[in-house]
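J.: coords below, sequence missing:
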């Protein structure tokens, strides 16, 4: 099964499995940083105030677009850990129908123990990123429904 055919839940399970290979949190942070380094470069034209996530201590930009009735995300951050976090979210949510993203339960963050290992400000930023991604999905879902 290709990545495009996997559900949001299946990709979350894959992320949980990957993080289970690491015993220590410093290893998990190193992996997060590595994931952030692999994040596709965000076009500078998307690094605008409008695309900036509110509620993040670091600067985080999120661009979303619709292609073939599926939502795709692109993101960047000026902080290495946050860039890793947003890269996970991009991976989990991109390439799915907006309705699936909008309705998805996000449990991989708790399952890998991320929430309790983030500072309160990073945790709030993560919630803000998730919220914006879901809002974008709802907006694209409404757009698709209006075209039917």
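T.: Nice, thanks for sending it over. Keep in mind the model is a prediction, meaning the values are calculated, not measured.
J.: going forward, measure contacts between C-alpha atoms and count neighbours the same way
T.: Fine.
J.: so how far is stretch 67-81 from its chain's centroid?
T.: 7 Å (CA atoms, centre = their mean, to the nearest Å).
J.: and the strands in this structure, which stretches?
T.: Secondary structure of the chain, counting by DSSP state E: strands at 60-67, 70-77.
J.: presented hereafter is structure B, for comparison with structure A:
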């Protein structure tokens, strides 16, 4: 397991909620999301294929799984700064975890930090599509 990753998906969600609580308004939170997106590791160009593309997103998003049922890792990227930040949050919660934990974990942080109210409908749909695809990859390993 990545030594920087919290011990559980639940802890990762709590950490995200704590971080977003520091910001007073959504302008600051969006800037933080953009900054998180800029910190995503480089994404291999050969991962930008139709097979790994997440459909349902207004922007282009690719999600590549690796690993096995005991520890799944995800690489992802987007052509949108805010979506890249959303990816960074999703990967913190779901990447480098057992497939069973990934499938069982509901994305409570989306409600908790108020994202659900502050994303456009197309971004919300895209985030939901990304989570569905990620969980499907994990379920296929079980």
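T.: Noted; the coordinates are in hand. Worth saying up front: this structure is predicted, and the values here are computed from it rather than measured.
J.: what angle sits between the lengthiest helix in structure 1 and strand 70-77?
T.: Identified as the longest helix of structure 1 according to DSSP state H is helix 120-147. Computed by axes from the mean of the first three to the mean of the last three CA atoms, to 10 degrees, the angle separating helix 120-147 of structure 1 from strand 70-77 equals 150 degrees.
J.: tell me what angle helix 120-147 of structure 1 forms with strand 60-67.
T.: Using the same axes, to 10 degrees: helix 120-147 of structure 1 against strand 60-67 is 20 degrees.
J.: same for helix 120-147 of structure 1, what does it pack against?
T.: strand 60-67, helix 80-93, helix 98-103 (3 or more CA pairs under 8 Å, 6 or more residues apart in numbering; DSSP states H and E).
J.: of those, flag the one that's most buried.
T.: helix 80-93 (a mean of 23; mean count of other CA atoms under 10 Å).
J.: enumerate every residue touching the residue nearest to residue 78 of structure 2 when sequence neighbours are not counted.
T.: Nearest non-adjacent residue to residue 78 of structure 2, counting by CA to CA, 6 or more residues apart in numbering: residue 61, 4.4 Å away. Residues in contact with residue 61 of structure 2 (CA atoms under 8 Å, 6 or more residues apart in numbering) are 53-55, 76-79.
J.: which one of the strands of structure 1 lies closest to residue 31 of structure 1?
T.: Between residue 31 of structure 1 and the strands of structure 1, the shortest gap by CA to CA is with strand 70-77, which sits at 16.3 Å.
J.: mean shift of the closest one relative to structure 2?
T.: On superposition with structure 2, the mean distance recorded for strand 70-77 of structure 1 (mean CA distance after the TM-score superposition for structure 1) is 0.4 Å.
J.: what does that strand contact?
T.: 39-42, 58-66, 83, 86-87, 90, 93-98, 137, 140.
J.: next up, the contacts around the most centrally placed residue in structure 2.
T.: By CA atoms, centre = their mean, structure 2 has its centre lying nearest to residue 90, at 1.8 Å. Contact analysis of residue 90 of structure 2 by CA under 8 Å, 6+ apart lists residue 131.
J.: likewise for residue 81 of structure 1?
T.: Per CA under 8 Å, 6+ apart, neighbours of residue 81 of structure 1: 29, 32-33, 36.
J.: try 6 Å this time
T.: residue 33 (CA atoms under 6 Å, 6 or more residues apart in numbering).
J.: need the counterpart of it in structure 2.
T.: The alignment partner of residue 81 of structure 1 in structure 2, by TM-score structural alignment, is residue 82.
J.: quick one: its match and residue 51 of structure 2, what's the gap?
T.: Per CA to CA, to the nearest Å, residue 82 of structure 2 is found 23 Å from residue 51 of structure 2.
J.: residue 45 of structure 2 now?
T.: 13 Å.
J.: of the two, who's got more company?
T.: residue 51 (10 against 7; other CA atoms under 10 Å).
J.: adding distance to residue 132 of structure 1, write the helices and strands packed on helix 120-147 of structure 1 out as TSV.
T.: Listed next are these as TSV, based on distance: least, CA to CA, whole Å:
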stretch	distance to residue 132 of structure 1
strand 60-67	8
helix 80-93	11
helix 98-103	10
